[in-house]
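**Q** Sharing a model prediction with you, sequence too.
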Amino acid sequence: MKSTLIQAGGNREPATPVAMIRQAWNNRALIVTLTRRDIASRYRGSALGMLWSILNPLLMLAIYTFVFSQVFRMRWGAGAASSPMDFALMLFAGMLGFTFFADSVNRAPGLILSSPNLVKKIVFPLEIQAFVVLGSGLFQAGISLLVLLVAFVLAKGEAPHWTAILLPLTFLPLCLLVLGLTWILASLGVFVRDIGQLVGHLVTMTMFLSPLFYPVTAIPESFRHLFYLNPMTFLMGEIRKVLIIGEQPAWGALSLFTLAMFVFASAGFWWFQRTRRGFADVL
């Protein structure tokens, strides 16, 4: 494996941030086509087909509402969300971001392994597969968002907060995080097959170590700073702000976080481009 990585390091594929953006723009039509095919393939052969993309988040919301409002009778806090239904909405808003993150990252290690025929096609831009995973995940997140907004209207009896239009800005750093991780894990998954198993466990750990089922205020102050090392902690809070609470995001922190995630995505793209030449030798 070491010799393969050394050989891959000599790759002359463009690996700059500008090249990353250019690849997405120049191949946008191909990305859209592959994304549509990827979405359709998830439900091909099932009796309900694409209807599952709506039923899945509906079932999740129904289960969360029942479990947390009738079984656990939990509250998010005494502030903006204090009823069981509010708890379900806050939980589902957190799941909106985490499910997108988890589904994309779990697919990443097998991304290249599942399409070895594309590796041998010199002209095919392998790096755009990360954008396909991103687009497919955003489609599912969009459906879940519609379900959440309808549930919000039914539960609150009012229109969603105007701040909901700011959701794309809170999702932008999450998308960059997913892109960076996808490129890194897709590359490592070729050389180290155990990565796929490890990532599944790490994603599960991340779920419980993120303020998904509980607010940040429930974490003891002595450990709270450690939770903020997890990028999902900040992102979940910003998503809940704009969707459920009706507050604007923390613009300064969000801007810095987005910049950091752009650097991370660029690093992931650089790693993928520098190791891709070794894919054919391993596969």
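**A** Yep, it's here. Numbers count the residues shown, from 1 in each chain.

**Q** CA only for contacts and neighbour counts going forward, please
**A** Noted.

**Q** ok, how many other residues are close to I122?
**A** 8 (other CA atoms under 10 Å).

**Q** same question but for L229, I mixed them up
**A** L229 - counted by other CA under 10 Å - has 10 other residues nearby.

**Q** so it, which of the three states?
**A** Following DSSP: H, G, I helix; E, B strand; the rest coil, L229 is assigned to coil.

**Q** So it versus V147, what's the distance?
**A** Using CA to CA, to the nearest Å, L229 is found at 30 Å from V147.

**Q** and what of N27?
**A** Taking CA to CA, one finds N27 at 31 Å from V147.

**Q** out of those two, which sits in the more crowded spot?
**A** V147 (18 against 13).

**Q** here comes the other one, which I'd like you to weigh against the first:
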Amino acid sequence: MKNHPVSPTAVFETLARNRGLLWELTKRDFVSRYKGSIFGLAWSLFNPLLMLAIYTFVFSVAFKARWGAVDESQVNFAIVLFSGLIVHALFAECLVRAPTLIVTNTNYVKKVVFPLEILPLMTMGSALGNFMVSLVVLMFFCILSGTPLHPAGLLLPVLLLPLLLMILGFSWFLASLGVYLRDFAQVIGMLTTVALFLAPIFYPISALPPAYQSLLILNPITLPVLQVRDALLWGEPLNWGAWAISLVVGLTVFYLGFAWFQKTRRGFADVL
């Protein structure tokens, strides 16, 4: 049986070799979820706006949550909330789909020459498309409300790099496990919900005791949420030391997930 390469450079070689195929798969995946609907791609705007309205009402009106200022408006609260939600949505969309990636694409498994390792890259590309749409909505809200956007927001691709690497590593790992253990599809849905509420999305991290703040840092989306807000909305100095540590962790998860996928993919056809 063929041995698939697991070297750190193998994934980049695959990406370069199959970039055209990856682009077409990503484009088809992004468009297909809205194909046939009356509003089409407009749903990618409606969904985040609806969730934004619901969460803003529940937390700022019902629970009277605030980010610090007593006279903070609901619009400002919504903008801060939304900036965290879109980071979580990027994380959750990729991980929730990962356990069923191979199971729902069995026709690709039967094709010996098909690069299965690009499927998590496809879902990430599609999720990044939704993220960009939501980011445009966020910026539009900021402009309408007079909320300043800081130049450090241009660093968002750099700030999100560790998270993206980590997502890919987890996606490869879960895509493989999902073939052998189908229950992972249900477990990951619950874990991403836990990650949503155990990150400083609905509340400032300073609202928690120091001991719990340390625990929240272990959540992979905590640092990206904080740094996206610091860079885009608040213009605060960025913690590059924490970013460097998260980059090392992201690279480690990235490689281990890819190596695991390549080592275990030989059994996919037998199980499916």
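**A** Happy to help now that I have it. Quick caveat: nothing in here was measured; it's all calculated off a predicted structure.

**Q** Provide the TM-score value for the superposition.
**A** Scored by TM-score structural alignment, normalised by the length of structure 2, the superposition of the two chains gives a TM-score of 0.94; 272 aligned residues with a CA RMSD of 1.8 Å.

**Q** For Y43 of structure 1, what is the corresponding residue in structure 2?
**A** Aligned by TM-score structural alignment, Y43 of structure 1 pairs with Y34 of structure 2.

**Q** secondary structure element for that match?
**A** Using DSSP states H and E, Y34 of structure 2 maps to neither a helix nor a strand.

**Q** Going by secondary structure, the residue positioned nearest the centre of structure 1 is in what exactly?
**A** Centroid-nearest residue in structure 1: F101, 2.3 Å away (criterion: CA atoms, centre = their mean). Element membership for F101 of structure 1 (DSSP H and E) is helix 84-107.

**Q** So which residues of structure 1 form helices?
**A** Assigned by DSSP state H, structure 1 shows helices spanning 2-8, 17-26, 28-43, 52-66, 84-107, 116-119, 129-156, 167-191, 195-208, 221-227, 231-240, 251-275, 279-282.

**Q** Redo these as CSV? Include distance to R73 of structure 1.
**A** Output for the helices of structure 1, formatted as CSV (distance: least, CA to CA, whole Å):
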stretch, distance to R73 of structure 1
helix 2-8, 53
helix 17-26, 46
helix 28-43, 35
helix 52-66, 9
helix 84-107, 6
helix 116-119, 50
helix 129-156, 16
helix 167-191, 29
helix 195-208, 20
helix 221-227, 25
helix 231-240, 20
helix 251-275, 33
helix 279-282, 52
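
**Q** To G77 of structure 1, which of the ones you listed lies closest?
**A** Among the helices of structure 1, helix 84-107 comes nearest to G77 of structure 1, with 8.6 Å by CA to CA.

**Q** was I right about the match of Y43 of structure 1 contacting F46?
**A** No: Y34 of structure 2 lies out of contact with F46 (CA atoms under 8 Å); the separation is 11.9 Å.

**Q** What about the counterpart of P115 of structure 2 in structure 1, how many residues nearby?
**A** P115 of structure 2 maps onto P125 in structure 1, with residues paired by TM-score structural alignment. The number of residues packed near P125 of structure 1 is 13, by other CA under 10 Å.

**Q** Would you mind measuring from P125 of structure 1 to N117 of structure 1?
**A** For P125 of structure 1, the distance to N117 of structure 1 - CA to CA - is 12 Å.

**Q** And for S136 of structure 1?
**A** For S136 of structure 1 relative to N117 of structure 1 (CA to CA), the value is 21 Å.

**Q** Ok, L179 of structure 1 next?
**A** Counting by CA to CA - L179 of structure 1 and N117 of structure 1 are separated by 22 Å.

**Q** same deal with G200 of structure 1?
**A** 25 Å.

**Q** doesn't Q70 make contact with A88 of structure 1?
**A** No: with contacts counted by CA under 8 Å, A88 of structure 1 stays clear of Q70, the gap being 11.0 Å.

**Q** of these two, who's got more company?
**A** Using other CA under 10 Å, the more surrounded residue of A88 of structure 1 and Q70 is A88, with 27 against 12.

**Q** if I line the two up, what does that one land on in structure 2?
**A** A88 of structure 1 maps onto A78 in structure 2, by TM-score structural alignment.

**Q** Good, we can wrap up now.
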